[in-house]
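In: I would like the atomic coordinates for the input below:
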Amino acid sequence: MMLFGFILILLCNKDVRSKDLVTVNFIKSFVIKEHKPTYLVCYGLCWKKNQNLNLLKELSNGGIRSIFSTHTSTYQEHETMFLIDLDCPWSEELFSNDSASNLFAFPYRWLVLNSLEDKSNILSDVPLSPGSDFVLASRENDTFTLHELHKTSSIGEVISNRRGYYNGTFFDIRPHKELFRRRQNIMGHPLTMANVIQDSNSTQYHLEDRLEAQHDSTAKISWMVVKLAFQMLNATPRYILSHRWGYKQNGTWSGMIDDILHNRADLGTNCAVYTERLDVIQYTDTIAPFKVGFIFRQPPLSYVTNIFSLPFSTEVWLASIGCVVFSIITLYFASKWEVRLQRTPSQLDGTVSDAMLVTISAFSQQGCTLEPRKASGRMMLWVIFTALMALYAAYSANIVVLLQAPSSAIRTLTQLSQSKLTLAANDVDYNHFVFGMYSDAIRVKITNRVKPLKGKAHFYEIKEGVERIRQGLFAFHSIVEPVYRRVEQTFLEMEKCDLVEVDFMMGFNPFVPVKKDSPYLELLKVSFKRIRESGLQSAINKRLQVPKPKCTHRISAFNSVGILDLWPVLALMLYGTAVSLVILLIEMMTFKMYVVI
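Out: Have a look, this model is predicted:
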């Protein structure tokens, strides 16, 4: 009898070990069949020490990293899989712990072991979401039956889908391996979008009918694309309206961001990326790209530089100066020799001043009453006039072109801040916040010109702003699309060719904001990408957005020459007059030539 009892004990122990080995092999097989990098966290297992060691050994032999700890690294979120046994007494406490609620969302994965005992009362309180990858493995003898559990919303019922079974061999019966394709039906659960409209209140009545296309094109495109995404997810589309994108003032968010933060909306209209917003929202994808910046016509070339020095290169100017100096020297010696032979009133008197006078007359193609009398001097004068005539013709032709040419001097924010253009902005909500968000010297300088500390701020309606752009010397800050739409309607063809835009915010492309840790984040991301890849997003954008007007061909147009264009010439005349007066005073003092009044 004692021998029989001992054998029975051995058999019982062997049966326990075999059951443990089945569980270990199942866990190992499940992780391998995931075909993903996995870091297995054995979350509070109450197994015996030798069973835990056996599990770690088998996982290590299979090349699977594992740890018996509740600690998780944020750098391995996409690899983390939690293993928990519902037969352990503290598993129920884990599911009801609020601090662990985020662990049931994407990208964490869960493998939960269960015996035949019904644990539905525990699992119904688990904070699952549409993106949860939560697998319940129920054991009966040596067979594990796998079910995936998720909810369409935090208050919804638990939905169970058969995943597969294990009886020594793992069988995966999922229709699709991608989580999105298994969860894209959220069964009519309502999703709400916060739409930002700022151009016109009537936009709320024309979000989809393409009427009043000049107003709030970004909001309309965003809603059309988001509605398609909602339909792909079998969600009930809803929207609310806001008149502000959302900015933080005195620690409180406003507008669309506040709607998302306080669960009045699940996502919002395409918006710019700001560091502050990353604390409360996540960005998904760009669906209605737009640019924000200063738009202006390049000022005339004479506005930014002295055009009278541009016709010739430095080498040509140096060669011309050398030619003039050489002419003065040769005429001086020729006239010096002629004076010794004969002297007449119209003859050069052999001084440097007369030689300079004749050379400058030739340089300006004006002629002079004084001239050489001999053949050598006249031949020299003819050569000088001929050479300088070619330079004069080339110079005059270039000046005519340069007087009408636009410049390319303003291409960066620094150049814009140093220019003399009038800086202004579209009178909409976001511009009143944008100018004041930056602290660097260049943007502060521009902000002070748009919103001077004293005097009236330069904010204009879109129509007036575009008209001022057309008139020139005016830079207008706005979302570029409505400006270009107005430009197409009001600008002449030749006026479109010198349009330039300079980015003030220097930011990324706008993205759709979703609340941080939203359960629908991954579903929306994939939906937006599929809409873009199908071409629907591009088609909607082309219907409602106007690109930058193309300069198909430049038409010659001549504008009147103003004082600004001739300022270098006028300045030269003023300087010349001042120098001549100084010389006159010096001569009067030197030769005692006083005028008695």
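In: C-alpha only now, for contacts and for neighbours.
Out: Fine.
In: how about the strands in the stretch 201-350 of the chain?
Out: Counting by DSSP state E, counting those that start in this stretch, the stretch 201-350 of the chain has strands at residues 236-242, 248-249, 252-253, 267-268, 281-283, 292-297.
In: With the stretch 401-550 of the chain instead?
Out: Ranges of strands in the stretch 401-550 of the chain, per DSSP E, counting those that start in this stretch, are 422-426, 459-460, 474-479, 499-503, 513-515.
In: Tell me which of those approaches residue 116 most closely.
Out: Closest approach to residue 116 among the strands of the stretch 401-550 of the chain is made by strand 513-515 (38.7 Å; C-alpha to C-alpha).
In: That closest one packs against which elements?
Out: Applying 3 or more C-alpha pairs under 8 Å, 6 or more residues apart in numbering; DSSP states H and E, we find strand 513-515 packed against helix 255-261, strand 267-268, strand 281-283.
In: quick one: contacts of that strand?
Out: Residues outside strand 513-515 that contact it (C-alpha atoms under 8 Å, 6 or more residues apart in numbering) are 260-261, 266-271, 280-284, 521.
In: Out of those, which is nearest to residue 179?
Out: Nearest to residue 179, judged by C-alpha to C-alpha, of the contacts of strand 513-515 is residue 521 at 12.8 Å.
In: Please spell out which residues along the lengthiest helix in the chain are buried.
Out: When the chain is parsed with DSSP state H, its longest helix is helix 2-34. Neighbour-count burial for helix 2-34 flags 20-32 (criterion: 16 or more other C-alpha atoms under 10 Å).
In: Using JSON lines, lay out those residues together with distance to residue 442.
Out: Formatted as JSON lines, the buried residues of helix 2-34 follow (distance: C-alpha to C-alpha, whole Å):
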{"residue": "20", "distance to residue 442": "69"}
{"residue": "21", "distance to residue 442": "69"}
{"residue": "22", "distance to residue 442": "69"}
{"residue": "23", "distance to residue 442": "66"}
{"residue": "24", "distance to residue 442": "64"}
{"residue": "25", "distance to residue 442": "65"}
{"residue": "26", "distance to residue 442": "63"}
{"residue": "27", "distance to residue 442": "60"}
{"residue": "28", "distance to residue 442": "60"}
{"residue": "29", "distance to residue 442": "61"}
{"residue": "30", "distance to residue 442": "58"}
{"residue": "31", "distance to residue 442": "55"}
{"residue": "32", "distance to residue 442": "56"}
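In: Now show me the structure for the sequence below, then we'll compare the two:
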Amino acid sequence: MDKTWIFVYLFLILSPFEVFSAININKNEYSYAVTFLKDFLLNDAQISHIVAFLCWSTGNEGYYAAVHVNCTKKNLYEFSENKVLYVLDTSCSFAGACLNLANDRKLFKSPNKWVVMDGFTSDTENFQSTNTDRSLSSTENNTKIVQTFENNCDGVNSEKVQLDKCPITFMSNLTLLVDSEVVIARRRTEFQNILLFYIFKRRKNLNTIVWEDFGYWNKKTGLVDTRLSRITAIRRLNLQKTPLISSVVILNPDSINHMAYDEQNRVDTLTKVNFILATHLVDFLNGTPKYLFVPTWGGMYSNGSFYGMLGQVIYGEADIGSTPMFFTIDRTKVIDYISMTTKTGASFVFREPPLSSVANIFVLPFEWTVWVTIIIFVALSCMALYFTNAYEDKLTKKETKREDAKTTVELGELCLIAIGAVAQQGTSIEPRSIAGRIVNLMLFFTLMFLYVSYSANIVALLQSQSNSIKTLSDLLNSKLKLGSEDNLYNRYYFQAYSDPIRKAIYSQKIAPKGETPHFYAMKEGVKRMRTELFAFHMEYSVGYKYVNDLYREDEKCGLQEVQYFDMTYPWFSIQKNISFKEMFKIGMRRIHETGLQSRENQRFYTKKPICSSSATFISVGLVDIRPALIFLGCGISVAVVLFIMEMLIKYRSYLINRIQGRLMYHSSHNQSQVSTAR
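Out: Coordinates of the predicted model:
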């Protein structure tokens, strides 16, 4: 929007019906003030709307864009959602009440801006300084001048002081914090110069007003901007040892005794690395660090109040939550996040299980199409052997001229021949015909190549690990046992998710009914991960320290991660709309750019171990040959069942023959007795 006509939005308040009549200002003086305001607007490119509270009456109606009779909430909130410039003349009777109303409505916060015009009436007695005869230059220290404006206000009760007599003292009661942009425009030397300076306080509970140069204006030079930077936060980065309060989460009470890097850095690591980063931030801002230690990140009670670090940040007890928090929808409604400080997180970490533990390696060497081809080839070979054997039987009978000569191989024997060929065991039956020998030779020769290929693949597969577990669903359906590091956020977030897979993981594998929930100390979980088929949910940057200490080089290979928490990296948190927000963001960006953040993270955190060892031979265990043992067991079971059936059949035949013999014996004995009796 063009700045030359945006001035039309000025709301000039005329109050002819007030008890205090409007203060008169002549036409020349009015033109002088309006020219200054136009130059001020042209100097600031970030103003979208203007709301002015002025009580000037010149009799020239053409100067007025609009007329209001008082400073009301409606006028203050005319453009409350935009970058508004508020203009106020301290000589107006309602000026003090207007400032108090704006303070109650928090209208001094960024991105709003204020110009408080002081000494712009013809009655200049009360606004003359002891240095009114001094002219301003671009190199003059304006702060030394403005400090003499209210020498006669020393000792005056700030709660009873009048705005038009001691405006700075009056405004010391307002909430003008480091993000506010309140410019005092003080007229000097009979309208020839206007001195511009900011006033603000570094903390709400400090009544000490800080003066900051803006520049000066006169008709000859226009507006001369002497600010070091147009960005407010950059100009005020030096907090002059102002206290900055950090909230710190301590899970282990002993950690407070060794917050710096030492041998205990494996406990509360997230807290310690960010404690140091928060200390760097306070040093960068030249503040004085103060700390509040709490045992939890916090949450919300049933009555709607908050506790823990979250509560301290929300209620303004702490300026910054220096132990990072994860992003959640509920938290973003009540706090702001300013910087990601630590690229760490928690995941299920496990060693890749042996391939034999998740699949039957005895069927993996060949694809299913190869298996089908082998079966068809063996079947056709058996059929060829059967026909060639039948032909040999026919020739044998013809040569010997004996019909009882039998050389035909039965079906069962053909199956044994095929199995012997597959296992490269040979056969006791040798074909006599050339055709039969060729078929037998091709069968054994072909299966020999397949046997060699199969054996080589089996050896490789026995040394292989499975990479099939890549998702939470794979983890749930795997044979791995699951456990988690025992801390507050793991216990909370494992139960917080409602999707079916995560709920099933928690209810079936982390905290199954009738068992103690599987939460372990970090060292214990890493040890179990080494010796068992076990996936451990841990802060991996810390857990890898234990992996480096406890594992052999070859055991560090094949470590896999599956993320359970669907979250980004944790961030520093601050109160909503806190005045230090931009300064904190600038400070954290500088800490990142200068490498301090990377340095502290490398000191405290360990990266995933690199597999540097050569291939190591792994002995074959019972788990690896389990399918073969199952097959052997099934074969033995079938053989035993058939043996028992054969024995029963044989015993049944024996019983039948014996019973029949008994019956025949008794029958013949009875007949002999009858014959003797006769």
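In: now what about the TM-score between them?
Out: The TM-score (TM-score structural alignment, normalised by the length of the first structure) is 0.85; 565 aligned residues with a C-alpha RMSD of 3.3 Å.
In: Measure the mean distance from the helix or strand following the longest helix of the first structure to the second structure post-superposition.
Out: Downstream of helix 2-34 of the first structure, the first helix or strand assigned by DSSP states H and E is strand 39-42. Here strand 39-42 of the first structure, set against the second structure after superposition, deviates by a mean of 2.1 Å using mean C-alpha distance after the TM-score superposition for the first structure.
In: which helices and strands does strand 39-42 of the first structure pack with?
Out: Using 3+ C-alpha pairs under 8 Å, 6+ apart: strand 39-42 of the first structure touches strand 65-67, strand 80-85.
In: okay, those strands, which one's buried deepest?
Out: strand 80-85 (a mean of 22; mean count of other C-alpha atoms under 10 Å).
In: now for the next helix or strand after that strand, which elements pack on it?
Out: Sequence order places helix 91-95 as the next helix or strand after strand 80-85 of the first structure, per DSSP H and E. Applying 3+ C-alpha pairs under 8 Å, 6+ apart, one finds that helix 91-95 of the first structure makes contact with helix 120-123.
In: and the helix it packs on, which residues are buried?
Out: Buried positions in helix 120-123 of the first structure, judged by neighbour count with 16+ other C-alpha under 10 Å: residue 123.
In: And the following helix or strand past that helix, what does it pack against?
Out: Going down the chain from helix 120-123 of the first structure, the next helix or strand is strand 133-140, by DSSP H and E. Counting contacts by 3+ C-alpha pairs under 8 Å, 6+ apart, strand 133-140 of the first structure packs against strand 109-114, strand 143-150.
In: so strand 133-140 of the first structure versus strand 80-85, what angle?
Out: For strand 133-140 of the first structure against strand 80-85, the angle between stretch directions is 30 degrees (axes from the mean of the first three to the mean of the last three C-alpha atoms, to 10 degrees).
In: Buried ones in strand 133-140 of the first structure, by neighbour count?
Out: Of all the residues in strand 133-140 of the first structure, those buried under the rule 16+ other C-alpha under 10 Å are 133-139.
In: and which of those residues is nearest residue 229 of the first structure?
Out: Checking these against residue 229 of the first structure by C-alpha to C-alpha gives residue 133 as the nearest, at 21.5 Å.
In: Please say which position in the second structure that closest one maps to.
Out: Residue correspondence to the second structure (TM-score structural alignment): residue 133 of the first structure is matched to residue 181.
In: Now do the residue lying closest to its match once chain neighbours are set aside against residue 176 of the second structure, distance only.
Out: Counting by C-alpha to C-alpha, 6 or more residues apart in numbering, residue 181 of the second structure lies nearest to residue 113, which is 5.1 Å off, once chain neighbours are set aside. Distance, residue 113 of the second structure to residue 176 of the second structure, by C-alpha to C-alpha, to the nearest Å: 11 Å.
In: which residues are common contacts for these two?
Out: Common neighbours of residue 113 of the second structure and residue 176, counting by C-alpha under 8 Å, 6+ apart, are residue 182.
In: between the two, who's got more neighbours?
Out: Applying other C-alpha atoms under 10 Å to residue 113 of the second structure and residue 176 shows that residue 176 carries more neighbours, namely 26 against 21.
In: contacting residues for that one?
Out: Counted by C-alpha under 8 Å, 6+ apart, residue 176 of the second structure has contacts 108-109, 182, 199-201, 204.
In: Then residue 332 of the first structure?
Out: Neighbouring residues of residue 332 of the first structure by C-alpha under 8 Å, 6+ apart: 350-352, 354-355.
In: what's the counterpart of it in the second structure?
Out: Checking TM-score structural alignment: residue 332 of the first structure goes with residue 386.
In: and the aligned residue in the second structure for residue 162 of the first structure, what is it in contact with?
Out: Aligned against the second structure by TM-score structural alignment, residue 162 of the first structure finds its counterpart in residue 213. Counting by C-alpha under 8 Å, 6+ apart, residue 213 of the second structure touches 141-143, 196-198, 226-227.
In: What residue in the second structure is paired with residue 30 of the first structure?
Out: For residue 30 of the first structure, the aligned position in the second structure is residue 40, judged by TM-score structural alignment.
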